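Undergrad: need a structure here:
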Amino acid sequence: MDQKRPRRPDPKLLELLVCPLTKASLTYDRERNELVSTAAKLAFPIRDGIPIMLPSEARVLD
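TA: All right, here's what the predicted structure looks like:
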């Protein structure tokens, strides 16, 4: 497994995903490898190409 570059999720999957709290659309932050919900002010991590859509795993945005 390549540890240098995180695996990017499937673009078609990203089109289908919404914020689990607000149901608003998400944006992909390539630099941090996260899905960002500006409505909920949360960033959901992507691990091994799989979005982790649990609020308990999300990073709170400033």
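Undergrad: contacts and neighbour counts: CA atoms only from here.
TA: OK.
Undergrad: centroid-nearest residue for this structure?
TA: Taking Cα atoms, centre = their mean, the centroid of the chain lies closest to Leu35, which sits 2.3 Å from it.
Undergrad: contacting residues for that residue?
TA: Contacts for Leu35 (Cα atoms under 8 Å, 6 or more residues apart in numbering) come out as Leu26, Thr27, Tyr28, Asp29, Ala43, Phe44, Pro45, Ile46, Pro51.
Undergrad: apply 7 Å and report the result again.
TA: Leu35 is in contact with Leu26, Thr27, Tyr28, Asp29, Ala43, Phe44, Pro45, counting by Cα atoms under 7 Å, 6 or more residues apart in numbering.
Undergrad: alongside the first, I'd like the structure of this one:
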Amino acid sequence: MTAPLDPWLLERLVCPATRTPLRQEGDRLVSDAAGLAYPIRDGVPVLLVEAAVRFAEAK
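TA: Predicted coordinates for the structure are as follows:
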């Protein structure tokens, strides 16, 4: 499991598809607006739409 991201950083990250806030859920950043989950790899968020999975698939 990935350690929580720094709150300061998490407040500034947005979904690249919708420009809405993200929330961390385990080793993913979730965009409720887009229904996408972006992976966090080695502590680094991968905010590429191509790397995201549909949120229903991420659970």
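Undergrad: can you give me the TM-score here?
TA: Once superposed, chain against chain, the TM-score is 0.82 (TM-score structural alignment, normalised by the length of the second structure); 56 aligned residues with a Cα RMSD of 1.3 Å.
Undergrad: one step back: corresponding residue for the residue nearest to the centre of the first structure in the second structure?
TA: Leu35 of the first structure maps onto Leu29 of the second structure when the alignment is built from TM-score structural alignment.
Undergrad: which helix or which strand is home to that match?
TA: Using DSSP states H and E, Leu29 of the second structure falls within strand 28-31.
Undergrad: what's the longest helix seen in the second structure aligned against in the first structure?
TA: Counting residues, the longest helix found in the second structure (DSSP state H) is helix 7-12. The counterpart of helix 7-12 of the second structure in the first structure, using TM-score structural alignment, spans residues 11-16.
Undergrad: mean deviation of the matching stretch from the second structure?
TA: Compared with the second structure after the fit, stretch 11-16 of the first structure shows a mean deviation of 1.1 Å (mean Cα distance after the TM-score superposition for the first structure).
Undergrad: report the distance from that stretch to the chain centre.
TA: Relative to its chain's centre, stretch 11-16 of the first structure lies at 11 Å (Cα atoms, centre = their mean, to the nearest Å).
Undergrad: what are the buried residues along that stretch?
TA: Of the residues in stretch 11-16 of the first structure, none count as buried by neighbour count, 16 or more other Cα atoms under 10 Å.
Undergrad: then stretch 49-56 of the first structure?
TA: Under the neighbour-count criterion of 16+ other Cα under 10 Å, stretch 49-56 of the first structure has Pro51, Ile52, Met53 buried.
Undergrad: do stretch 16-30 of the second structure as well
TA: For stretch 16-30 of the second structure, the neighbour count (16+ other Cα under 10 Å) marks Pro21, Leu22, Arg23, Gln24, Glu25, Asp27, Arg28, Leu29, Val30 as buried.
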